[in-house]
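*Asks:* this one's structure only:
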């Protein structure tokens, strides 16, 4: 597939969007200076005001796009309230982006435990020490909490906190965007239609 265009065959030959996303993600892994898994995650608060932040996509397959987080954080509370979210990947080196919208499901405890076990020990300790999104009096307060949790667990395995788990964004639409001259960009959207995916081009 050419990096300069999104040809008709790139999507008309597919009956689902995941293979194309996988190809684009592999391209991004080879070309992005920073993390190709970085993604803007959008949710809404109780007043319907949109909220967006950069996170890391921790997993991807045909079920959807997975992130892990503190469920007591702002994004955790917002997503749990609506069980809907959106993502936008932007790979500047490739002049490509992918937008994903859909409903959200909570991953199983086994899946959350398995991912938590892969995290560096310092990140595991941090999950216990940080009251994510809540007011922090000083940096020293956070550092003291890290020390306290480090001493608490000693050499023992650090378990996953009950409030720390994963969300899977199950896509209803996935849009692929590629930069073209004079802002005449390529836009192709896959829309879930029952058990199948329908595709269409969009005006830029």
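*Replies:* Yes, it's here. These numbers come from a predicted model, not from an experiment.
*Asks:* all contacts plus neighbour counts: C-alpha atoms, from now on.
*Replies:* OK.
*Asks:* need the next SSE after the top strand by length along the chain, C-terminal direction.
*Replies:* In the chain, taking DSSP state E as the definition, the longest strand is strand 164-178. Under the assignment DSSP states H and E, the closest C-terminal helix or strand after strand 164-178 is strand 186-193.
*Asks:* Strand 164-178 and that next one, what's the angle between them?
*Replies:* With axes from the mean of the first three to the mean of the last three C-alpha atoms, to 10 degrees as the basis, strand 186-193 and strand 164-178 are set at 130 degrees to each other.
*Asks:* Residues in contact with strand 186-193: which ones?
*Replies:* Surrounding strand 186-193, the residues in contact under the criterion C-alpha atoms under 8 Å, 6 or more residues apart in numbering are 5-6, 11, 16-17, 171-180, 197-204.
*Asks:* this is the comparison structure:
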């Protein structure tokens, strides 16, 4: 049994300090996480995003990816479109995700509907990836069984030979099975840890047209404080 306790000594979050729309607030906290990592090194992956879906049996499923997109349309990540997460998303449409920075006693929760990211955006991001990461997108049939690591390494070697590193961003084409998803948010929650577990939970709740939940529009959201 774990007996140790950590006192949450965060700054908290007051309504008076909250940005009028979710995007600005999330960007502010994300910038602070990057700065903290640069200064202290205790936020090793500021964009690590836990993504939760539900499978065909109704069982929850969660995994951690990297948030590669963030704009008024919501946070987004890349994945194989045949992966378990993509299959579950297509079946239900629902998705939840969170950014967590324990060293800062902060977290952001997103809940809403998954929207597939357009091919132009995916292609633009794909060319920014290192050559090895582009090769792995071809080599891995994400979420499917594989005999052993040697089989995965062999697949990577085959594609490396097919698409050798020429130093050009176009030396590896984008696989048709590789894409991404964005969270069109209905809620964005900011969690800030405080002493004695009296944490702050301020939630932007969408009040505007669900077809266009713009994270930068103050008129599309109301703020609710929830008990910790």
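*Replies:* Ah, there it is. Bear in mind the structure is a predicted one, so any value in this text is a computation, not a measurement.
*Asks:* May I have the TM-score of the superposed chains?
*Replies:* With the length set by TM-score structural alignment, normalised by the length of structure 1, the two chains reach a TM-score of 0.94; 200 aligned residues with a C-alpha RMSD of 1.3 Å.
*Asks:* Grab the longest helix from structure 2 for me.
*Replies:* Looking across structure 2 with DSSP state H, the single longest helix is helix 22-40.
*Asks:* tell me what that helix is packed against?
*Replies:* Judged by 3 or more C-alpha pairs under 8 Å, 6 or more residues apart in numbering; DSSP states H and E, helix 22-40 of structure 2 is in contact with no other helix or strand.
*Asks:* Where does the next helix-or-strand element following it end up in structure 1?
*Replies:* On the C-terminal side of helix 22-40 of structure 2, the closest following helix or strand by DSSP H and E is strand 48-54. Mapping strand 48-54 of structure 2 onto structure 1 (TM-score structural alignment) gives residues 38-44.
*Asks:* Check how far that stretch sits from its aligned residues in structure 2, on average.
*Replies:* In the superposition against structure 2, stretch 38-44 of structure 1 averages 0.6 Å from its aligned positions (mean C-alpha distance after the TM-score superposition for structure 1).
*Asks:* distance between the ends of stretch 94-113 of structure 1?
*Replies:* 34 Å (C-alpha to C-alpha, to the nearest Å).
*Asks:* Please work out which residues of structure 2 line up with that stretch.
*Replies:* The aligned range for stretch 94-113 of structure 1 in structure 2 is 104-123, by TM-score structural alignment.
*Asks:* tell me which residues of the matching stretch are tucked away?
*Replies:* The neighbour-count check on stretch 104-123 of structure 2 (16 or more other C-alpha atoms under 10 Å) flags 104-117, 122 as buried.
*Asks:* List the buried residues in the longest helix of structure 2.
*Replies:* Residues 22-26, 29-30, 33-34, 36-37 are the ones in helix 22-40 of structure 2 that count as buried (16+ other C-alpha under 10 Å).
*Asks:* Quick one: map residue 62 of structure 1 onto structure 2.
*Replies:* The alignment partner of residue 62 of structure 1 in structure 2, by TM-score structural alignment, is residue 72.
*Asks:* Please apply the same query to residue 159 of structure 1.
*Replies:* Applying TM-score structural alignment, one finds that residue 159 of structure 1 aligns to residue 173 in structure 2.
*Asks:* Check whether its match sits in a helix, strand or coil.
*Replies:* coil (DSSP: H, G, I helix; E, B strand; the rest coil).
*Asks:* residues near it, how many?
*Replies:* By the criterion of other C-alpha atoms under 10 Å, residue 173 of structure 2 has 14 neighbours.
*Asks:* Same check on the one 4 residues further on?
*Replies:* Each residue near residue 177 of structure 2 was counted by other C-alpha under 10 Å, and the total is 15.
*Asks:* could you give me the residues in structure 1 that stretch 182-200 of structure 2 aligns onto?
*Replies:* Mapping stretch 182-200 of structure 2 onto structure 1 (TM-score structural alignment) gives residues 168-186.
*Asks:* What residues sit buried inside the matching stretch?
*Replies:* Judged by neighbour count (16+ other C-alpha under 10 Å), stretch 168-186 of structure 1 contains these buried residues: 168-179, 185-186.
*Asks:* Could you do stretch 4-14 of structure 1 as well?
*Replies:* By neighbour count on 16+ other C-alpha under 10 Å, the buried set for stretch 4-14 of structure 1 is 6, 11.
*Asks:* How about residues contacting that stretch?
*Replies:* With C-alpha under 8 Å, 6+ apart as the criterion, stretch 4-14 of structure 1 contacts 1, 17, 20, 178-180, 186, 188, 199.
*Asks:* Stretch 51-65 of structure 1 too?
*Replies:* The contact list for stretch 51-65 of structure 1, computed with C-alpha under 8 Å, 6+ apart, reads 18, 37-45, 66-68, 168-171.
*Asks:* hmm, try it at 6 Å
*Replies:* 37-44, 66-67, 168-170 (C-alpha atoms under 6 Å, 6 or more residues apart in numbering).
*Asks:* Among these, give me the pair with the biggest separation.
*Replies:* The span of those, defined through C-alpha to C-alpha, is set by 37 and 44 at 22.3 Å.
*Asks:* one step back: from the contacts of stretch 51-65 of structure 1, which single one is nearest residue 132 of structure 1?
*Replies:* Distance ranking of these against residue 132 of structure 1, using C-alpha to C-alpha, places residue 67 first at 15.3 Å.
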